[in-house]
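Peer 1: heads up, no residue letters with this:
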């Protein structure tokens, strides 16, 4: 799918992180592998520390903390909010939707549209395209996108394949209409035949959670211990997928936008790990310094929130004071992969918060 959005602007991004910060070295004893072997991953994959929510913290809590901060500090006014779009794979409940929880807790107006989208690694792009379409009908209002995942609750702490890279976070993004903005070019692909590359087998209507699904065992016979309630990731397949599908996606999207690689100031990608991003930059022949790849080592991979966390951490005040030509790209669960060429800059705010919940 290729399309162009006109007159749409991101006017603010807030990153929300949980308080708890856990270092990689403190968790090496969790795994069945020799400690020395596990520690080699720190440099190669970019594992240093990650942010993990408390057991009592739900996905909505990070979103509510962020929106309340925005309301309290005048970053947005309630009367200007026309809709909220929540993109998550870890809702508080099957019902009600996270968007309705946020709506009720923040006492928003009854005419505010509330919408949840179940999407992971490409979630920021999905949230943007949905918000852009809503803006065609809510012309004088703003849409807030909440990308949030608390996947640490669904990953086995004894799975070295997945747990060291997982981080919890929320990205809160404000979008609105602006007729002076350059066109936004979007490109998206999906391949459901490879859906089981990233899967949580139990917990839905296909296989309900039970004592049996909660049993921890070596389900893939390679030393990573997890249950059917936990995330299962085929790391080698994910790597091959990213290196095979993403470079042509970026090339195609640039051509669609009429731009060369040199025209792009920043390549702001989803953050699986440093090793994968280095290889991706090399395959694209893009300088490392244009591809921030430090989010996993600082905070962990927060799924759909990783791109807004990337923007806030690596650009921050710069996208308030300046304008940049950017290529955003997400890739992962689905399998799905997408890219967007967009001007980022002149924002009202771009900052990071540490949640107290």
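Peer 2: Right, received. Where do you want to start? In this text, all values refer to a predicted model and were calculated from it rather than measured experimentally.
Peer 1: alpha carbons only for contacts and neighbour counts from here, please
Peer 2: Will do.
Peer 1: how about the helices in this structure?
Peer 2: Applying DSSP state H to the chain gives helices spanning 35-41, 59-72, 98-105, 123-135, 235-257, 274-284, 295-298, 306-314, 318-321.
Peer 1: with distance to residue 264 and mean neighbour count added, can I get those in a markdown table?
Peer 2: As requested, those are exported to a markdown table (distance: least, Cα to Cα, whole Å; neighbours: other Cα atoms under 10 Å):
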| stretch | distance to residue 264 | mean neighbour count |
| --- | --- | --- |
| helix 35-41 | 31 | 13 |
| helix 59-72 | 30 | 21 |
| helix 98-105 | 34 | 20 |
| helix 123-135 | 18 | 22 |
| helix 235-257 | 9 | 16 |
| helix 274-284 | 12 | 18 |
| helix 295-298 | 20 | 24 |
| helix 306-314 | 15 | 25 |
| helix 318-321 | 14 | 18 |
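Peer 1: for comparison:
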């Protein structure tokens, strides 16, 4: 599905990272593998360290902290927020929506829209799409897009397949109407027939959590995880990304009439360094134009990796100049999306610690 938006713009991006930093080397003995093999995997995949929350911290804590920081810094006013969109797969509760919890915690106005979206690695683009659509309403002038996940709390610490790359984080993106008539082009696809490639089997109503679903099991790959934990079919996800993402971005080039060489940066979701390098190679894009350093430094925080890639690699540059950027997210669902956008002259673009 192809979508085009006019007169919309991003005016600020903030990333919130937990202060707690854990190094891969310090966790290597937790896995059911020889340490030497784990260290070789570290080199190939680009694992080094990741940021993870404590067992009490939830998505609303990270998001409220980021919003309060912006409000106290006079970068955001409470009464200007007309819609609050939260993209997460680790909500505080089934009921109520976590976005409502954040709204109440900050004492925001009642005359607004709060909305939770259950999406993962492509969730930043889905959130932007929803924000752009809301801004078509006369009564909505400013949308706050929150992306946040604390997947370390839903991933087995003895699963070398997933735990070393998982990171926790949140981001706050301000989206407003723009006066410049610069179109934003995007496309999106979904394939629920492959939903089991990335799944937490237990915890919902299909398979409620029980003492039995909490038991660690070896599925045959020497990793230990329970049915309450994230399960990722790494081979399936790798093949999906390499097969589906390049043609999707090629279609975006054709749709937007943009030449690949005219794109300043390709800010893609960060599954791991190895996968992004292979993707860049297949698309004939330089590693400089497609940064792959987020998992190495912070971990894979699902939908937060794209704003983290932007704040970490461009940061203050985006306050003074503008770039043509191709965004792309791909993962749980399965869902994949890409977007061509002019990004720059922001009010803020940086990282803080929780």
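Peer 2: Yep, that arrived. Predicted model only: the values in this text are computed from it and were never measured.
Peer 1: TM-score for these two?
Peer 2: Their TM-score after superposition, calculated using TM-score structural alignment, normalised by the length of structure 2, is reported as 0.99; 354 aligned residues with a Cα RMSD of 0.8 Å.
Peer 1: about what we covered before: adding distance to residue 268 of structure 1, write the helices of structure 1 out as a markdown table.
Peer 2: Converted to a markdown table, those look like this (distance: least, Cα to Cα, whole Å):
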| stretch | distance to residue 268 of structure 1 |
| --- | --- |
| helix 35-41 | 23 |
| helix 59-72 | 22 |
| helix 98-105 | 26 |
| helix 123-135 | 11 |
| helix 235-257 | 12 |
| helix 274-284 | 11 |
| helix 295-298 | 11 |
| helix 306-314 | 7 |
| helix 318-321 | 13 |
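Peer 1: between these, which gets nearest to residue 171 of structure 1?
Peer 2: Residue 171 of structure 1 sits nearest to helix 306-314 of all the helices of structure 1, at 5.4 Å, using Cα to Cα.
Peer 1: how far away from the center of its chain is that closest one?
Peer 2: Remark: helix 306-314 of structure 1 is offset 9 Å from the chain centroid, using Cα atoms, centre = their mean, to the nearest Å.
Peer 1: now do it and helix 123-135, the angle between them.
Peer 2: Interaxial angle, helix 306-314 of structure 1 versus helix 123-135 (axes from the mean of the first three to the mean of the last three Cα atoms, to 10 degrees): 100 degrees.
Peer 1: for helix 306-314 of structure 1, packing partners?
Peer 2: strand 8-17, strand 169-177, strand 266-269, helix 295-298, strand 349-354 (3 or more Cα pairs under 8 Å, 6 or more residues apart in numbering; DSSP states H and E).
Peer 1: correct me, but residue 60 of structure 2 touches residue 88?
Peer 2: No. Between residue 60 of structure 2 and residue 88 there is no contact under Cα atoms under 8 Å: 10.3 Å.
Peer 1: what's the neighbour count on the nearest residue to residue 236 of structure 2 once chain neighbours are set aside?
Peer 2: Leaving aside its chain neighbours, residue 236 of structure 2 sits nearest to residue 197 (6.4 Å; criterion: Cα to Cα, 6 or more residues apart in numbering). Neighbours of residue 197 of structure 2 under the rule other Cα atoms under 10 Å: 20.
Peer 1: map residue 116 of structure 2 across to structure 1 for me.
Peer 2: By TM-score structural alignment, residue 116 of structure 2 lines up with residue 116 in structure 1.
Peer 1: quick one: contacts for that match?
Peer 2: 85, 86, 87, 88, 97, 98, 99 (Cα atoms under 8 Å, 6 or more residues apart in numbering).
Peer 1: re the thing from before, of the helices of structure 1, which is nearest residue 217 of structure 1?
Peer 2: Using Cα to Cα as the measure, helix 235-257 is the one of the helices of structure 1 that comes nearest residue 217 of structure 1, at 18.4 Å.
Peer 1: what's that closest one packed up against?
Peer 2: strand 184-190, helix 274-284, strand 323-332, strand 336-345.
Peer 1: now those as CSV including distance to residue 131 of structure 1?
Peer 2: Output for these, formatted as CSV (distance: least, Cα to Cα, whole Å):
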stretch, distance to residue 131 of structure 1
strand 184-190, 13
helix 274-284, 28
strand 323-332, 16
strand 336-345, 14
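Peer 1: out of these, deepest packed?
Peer 2: strand 336-345 (a mean of 24; mean count of other Cα atoms under 10 Å).
Peer 1: average separation of it from the aligned part of structure 2, please.
Peer 2: Strand 336-345 of structure 1 differs from its equivalent in structure 2 by a mean of 0.4 Å after superposition (mean Cα distance after the TM-score superposition for structure 1).
Peer 1: for the residue nearest to residue 202 of structure 1 when sequence neighbours are not counted, give its distance to residue 237 of structure 1.
Peer 2: Of all residues not flanking residue 202 of structure 1 in the chain, residue 229 sits nearest, at 4.9 Å (Cα to Cα, 6+ apart). Distance of residue 229 of structure 1 to residue 237 of structure 1, given as Cα to Cα, to the nearest Å: 21 Å.
Peer 1: with residue 118 of structure 1 instead?
Peer 2: Distance, residue 118 of structure 1 to residue 237 of structure 1, by Cα to Cα: 22 Å.
Peer 1: likewise for residue 75 of structure 1?
Peer 2: In terms of Cα to Cα, residue 75 of structure 1 sits 42 Å off from residue 237 of structure 1.
Peer 1: one more: residue 293 of structure 1?
Peer 2: 20 Å.
Peer 1: with residue 81 of structure 1 instead?
Peer 2: Applying Cα to Cα, the value for residue 81 of structure 1 to residue 237 of structure 1 is 41 Å.
Peer 1: residue 263 of structure 1 too?
Peer 2: Separation of residue 263 of structure 1 from residue 237 of structure 1 (Cα to Cα): 31 Å.
Peer 1: same thing with residue 246 of structure 1?
Peer 2: 14 Å.
Peer 1: quick check: closest non-adjacent residue to the match of residue 116 of structure 2.
Peer 2: residue 86 (4.7 Å).
Peer 1: try residue 132 of structure 1
Peer 2: Using Cα to Cα, 6+ apart, the nearest residue to residue 132 of structure 1 is residue 8, at 6.5 Å.
Peer 1: surely that neighbour meets residue 178?
Peer 2: Yes. Counting by Cα under 8 Å, residue 178 is a contact partner of residue 8 of structure 1 at 5.5 Å.
Peer 1: all set now, cheers.
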